[in-house]
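Engineer: coords please:
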Amino acid sequence: MTGKKRTGRKILLAVAVTLGVSGCSLAPSFLRPDVPLEETWIGTALEAQQEAGSHAVRDLGWRDYFRDPQLQQFIALALENNHDLKTAALNAELARAQYRITRSDRLPAVDGRATATRTRTAEDLSYYGTASTDNAFTVGLDITSYELDFFSRVKNASDAKLNAYLGTLEARDAAQLSIISAVSKAYYEMRIAHKLMVLAEDVSKTREDAWKLTKLQVDAGTASETTLQGMRSAIELARADYQAQKRASIQARNTLSTLIGQPVTRLTLEKALSLMDQFPEQPLVAGLPSEVLLARPDIREAEYALKAANANIGAARAACFPSISLVGSVGYASTDLDNLFDSDNGTWTFGPRLNLPIFNYGKLRANVEVMTVSEKIAVESYGKAIQNAFADIDNALAGRETLEKQVKATIRSDEAVARRLYLVDMQMREGIVDGLTLLDAERESFNSRQNVLRTGQMILNNNVDLYVALGGGLKEFTTQTQPAVQAEKPMKKPVL
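Structural biologist: Here you go, the predicted model:
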């Protein structure tokens, strides 16, 4: 066998070994942590969940779920102008650029090179004893440094950056859901506060009328001064409540202005929809926890963080082993520019470089420990995210079930209180009862109507919580390929 054939086989063998070894990764195998959870949401029927499917809520666009045109206007402005959402999007762009930088390390860095030099050699330094002027022209390509990724250090570092980037995309989606929730609740807070203002104003006028009637009775000697002062106290309390609700309305409006990135007072607003018709008739239905939870952006973000931590362990472990980098160039060189590209003027260099971690091995091992502990922290964060998400959804489902019963009882109670106030008012006009009895009945009615409005706000917020908790809000319009909601008995609308 000739020497050239032996050399060729050695080169092929070296290439094969290099390719084979480069597939060896020291990163731990990724296994999704097992977080102990209930197999179904507490208090819900498993059969109904299976019928609903796991993509129903996620495919329901926020414009189809939040039916109020004015609220849709606020949400659209917030998604366009909110500073937190913009920051989350910029973080995603930053992570994408960092990933591209790291990914480029997996390919050789090739630079073009062209030089032209003119050198004069002094007579005393000349080999021929006479001064001379020489030209040198070179052109070619250089490989500055290319690491042979024997233990997948570069690949794992690239994978870590990729998962970090994907995590920022999920963080951006989670921020969008959070903003939609905040805008909706601030909007409902503003609307309910306004209704409570109107209620307090009406009650104040009613109490003033009762005070005037009582004043006539005092002047006639049929009522006492004590009753009159009680009426005056009730009037001032209603006025104080009006100011409190006015403050709450202004604060909610300011919160909305912050969320949408511009003053609400400068907007030309769409006509608002009744608070009783804010959502579709059919309630949202959750799927199986094992499917629904993995569709949430915060859970996916935690999972990407765990995958990134896994890859960082592999990169840190690989750094403890020797690495080989290749440096080389190919091109042409000549003293005459016209003859630069002649075949005999071709040049090339090739030189591998071996890096052995010796004196910094302790530092590298400590870095492995750091990455290992970071991976354990990521596991705990993932488990916490899963449990928190489960609690969010289950609390929202439990809230829907209990609030429906609560609002029915509240409405029945308010109807009874209103009937009592009517009867007491008739009795007072006939002189059967005094003003204090009427004042007591009127206070009870005021508190009851306030309670109805606040219970209605809780129902509105609960609908928002359930929609966002199930992953709704990432799409503007409903996906038509699947049903967005499961037909069931509609939830009782708040009487607002």
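Engineer: use CA for all of it now, contacts and neighbours both
Structural biologist: Fine.
Engineer: quick check: next helix or strand after the longest strand along the chain?
Structural biologist: If you go by DSSP state E, the chain has its longest strand at strand 132-148. Once the chain leaves strand 132-148, the next helix or strand it forms, by DSSP states H and E, is helix 153-220.
Engineer: now the helix or strand just after that next one, how far from the centre of its chain.
Structural biologist: Per DSSP H and E, the first helix or strand lying C-terminal to helix 153-220 is helix 225-260. Relative to the centre of its chain, helix 225-260 is centred 36 Å away, using CA atoms, centre = their mean, to the nearest Å.
Engineer: just want the angle from helix 225-260 to helix 153-220.
Structural biologist: Put simply, helix 225-260 runs at 160 degrees to helix 153-220, going by axes from the mean of the first three to the mean of the last three CA atoms, to 10 degrees.
Engineer: residues in contact with the residue of the chain most remote from its centre?
Structural biologist: Here the centre of the chain is the reference, and by CA atoms, centre = their mean the most remote residue is residue 129, at 77.8 Å. For residue 129, the contacting residues are residue 123, by CA atoms under 8 Å, 6 or more residues apart in numbering.
Engineer: help me confirm that it is found in a strand?
Structural biologist: No. Per DSSP: H, G, I helix; E, B strand; the rest coil, residue 129 lies outside any strand segment and is coil.
Engineer: one more to put side by side:
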Amino acid sequence: MTKPDTRLGTLLLAGALAGCSLAPAYQRPEAPVAPAYPAAGPDGAGPAAADTAWRSFFSEPRLQQVIAAALRHNRDLRAAALRIEEARAQYTLQSAERLPALNASLGAARTRTPAALNQSGRAGVGERFDAGLSMAAFELDYLGRVRSLGEAALALYLASDEARQAAQIGVVAETAKAWFSERALAEQYALAAQTLAGRQRTFELTRQRLDAGAASRLDLRQNETLYQSARVAALTLARQRAQAENALTLLVGQAPAAPPAGAGPDDAALDAMSALPAGLPSELLARRPDIRAAELRLKAANANIGAARAAFFPRLSLTAALGSASAALSGLFDSGSGNWSFTPQLQQAVFDGGRNRANLSLSETRRHLAVADYEKTIQVAFREVADALAARTYLGEQVAAQLAARAAQAERLALLQLRFDNGVASALDVLDAQRELFGAEQALVQARLLRTTSAVDLYRALGGGWQ
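Structural biologist: Got it, this is the predicted structure:
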């Protein structure tokens, strides 16, 4: 067999052995959660959250504009996109290790040999010209070490993309919740401002009556207390609304081009938003990108074990060169000027101070950590869905009960006002009824906000938000 045939056979054998891998067979861990959600309540019949685009779930045009701006300008999403580029570059670098690196060279050398070292006894000047291709220390991956590292890099790259999708879903949900919170605070502030105006008029009227001798100082102080309390409530809500606007600006990444306006969703819209089918916990493994990202990180850790195991075995590398050499530039490519070299090398660590064993132990420990992270991610997702389903079960009834309470307080105030006008009830009774009606109206706004945010949380927990 000729030398070229020997080289070809060696390469074919290395290629056949390259299919080997010392990485352990990957098995998805069992989901450490119950097979069904507790207190899930009646399930919706609409499309799954993961199949519902956020523009379909949030139908308010101004809110859609704000969410779209957040997806363009949010700094967390910008950082997530850059992490994808980083992971892609790392994967490209690792993939390049599976291919030989070829270098072209063209060189010239001019040397002077002293007379004492020259056979002719005279000093001489020699020239040499070289041109060729070379391949330096290309590892023949017969145990899959390089391939395992490439698989780990690919899994981390895909995990970074899943993490970006999870971040996008989070930005959509948090932007919507910030929008609805600002709207609820605006509605509460409007109620507080209306109450404040009424109590200020009553306070001024009582002061005029005191000046005329028709009211006592006790009546004045009672009305002043109610007026100042309403003023405190209005100022508190104004501060909270301004802070909610700042939170929305931070999520969007700039001041929203479409400022919040209008009221929050009504009860019919809330019923539609809450009517998402929960499905089974096992379906979350495919729906939620954070769970998919955790599993990909687990696969990367599993592949790294294969690379760590392969380090215990000899490493086979190949160095080769092909070119031509001549004493004159004009004869560099003449017949007979060709040269080549072929240098396979087998390298085995004899003593490494326990480095390979420690690296294998580190890889196995990181795999155990990745399993724990994967299982915790599933448990957190299960808890988020279960909490949102529990909120859906009770908040609808809570809003209905609060509506009834507000209606009862409004009727009570109307009856007491009628009795006061006829001299049967006292002004204190009317003021107390006004205060309780104001509290019932504020509680109703807060209950509707809780139901709205729980619907958004359920949408996010089930994997919706990015289509």
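Engineer: distance of the residue farthest from the centre of the first structure from residue 341 of the first structure?
Structural biologist: According to CA to CA, to the nearest Å, residue 129 of the first structure and residue 341 of the first structure sit 31 Å apart.
Engineer: now do the contacts for the aligned residue in the second structure for residue 73 of the first structure.
Structural biologist: With TM-score structural alignment as the criterion, the equivalent of residue 73 of the first structure in the second structure is residue 65. For residue 65 of the second structure, the contact set (CA under 8 Å, 6+ apart) comprises 257, 258.
Engineer: 10 Å instead?
Structural biologist: 55, 256, 257, 258, 259 (CA atoms under 10 Å, 6 or more residues apart in numbering).
Engineer: just the closest of these to residue 77 of the second structure, please.
Structural biologist: residue 256 (16.9 Å; CA to CA).
Engineer: need the nearest residue in space to the residue mapped onto residue 460 of the first structure from the second structure, chain neighbours excluded.
Structural biologist: In the second structure, the residue paired with residue 460 of the first structure is residue 452, using TM-score structural alignment. Among residues not flanking residue 452 of the second structure along the chain, residue 270 sits closest, at 6.4 Å (CA to CA, 6 or more residues apart in numbering).
Engineer: and the helix or strand where the one you found lies, which residues are buried?
Structural biologist: Remark: residue 270 of the second structure resides in helix 267-274, with elements defined by DSSP H and E. Buried residues in helix 267-274 of the second structure, defined by neighbour count with 16 or more other CA atoms under 10 Å: 270, 271, 273, 274.
Engineer: list the contacts for residue 460 of the second structure?
Structural biologist: 49-50, 54, 166, 169-170, 172-174, 288, 381, 384-385, 388, 454, 466.
Engineer: make it 8 Å
Structural biologist: So residue 460 of the second structure contacts 49, 169, 170, 173 (CA under 8 Å, 6+ apart).
Engineer: circling back: next one: the match of residue 460 of the first structure from residue 44 of the second structure, what distance?
Structural biologist: 16 Å.
Engineer: what lines up with residue 451 of the first structure in the second structure?
Structural biologist: In the second structure, residue 451 of the first structure lands on residue 443 (TM-score structural alignment).
Engineer: roughly how far does residue 7 of the first structure sit from residue 14 of the first structure?
Structural biologist: Taken as CA to CA, the span from residue 7 of the first structure to residue 14 of the first structure is 11 Å.
Engineer: please name the spatially closest residue to the most centrally placed residue in the second structure (chain neighbours excluded).
Structural biologist: In the second structure, the C-alpha nearest the mean C-alpha coordinate belongs to residue 167, at 2.7 Å (CA atoms, centre = their mean). Leaving aside its sequence neighbours, residue 167 of the second structure sits nearest to residue 77 (CA to CA, 6+ apart; 6.4 Å).
Engineer: the one you found pairs with which position in the first structure?
Structural biologist: With TM-score structural alignment as the criterion, residue 77 of the second structure matches residue 85.
Engineer: that match and residue 175 touch, don't they?
Structural biologist: Yes. Using CA atoms under 8 Å, residue 85 of the first structure is in contact with residue 175, at 6.1 Å.
Engineer: residues making contact with the strand or helix carrying the residue nearest to residue 167 of the second structure?
Structural biologist: Taking DSSP H and E as the definition, one finds residue 77 of the second structure inside helix 75-96. Identification of contacts with helix 75-96 of the second structure by CA under 8 Å, 6+ apart yields 71, 146, 149-150, 153-154, 156-157, 160-161, 163-164, 167-168, 253.
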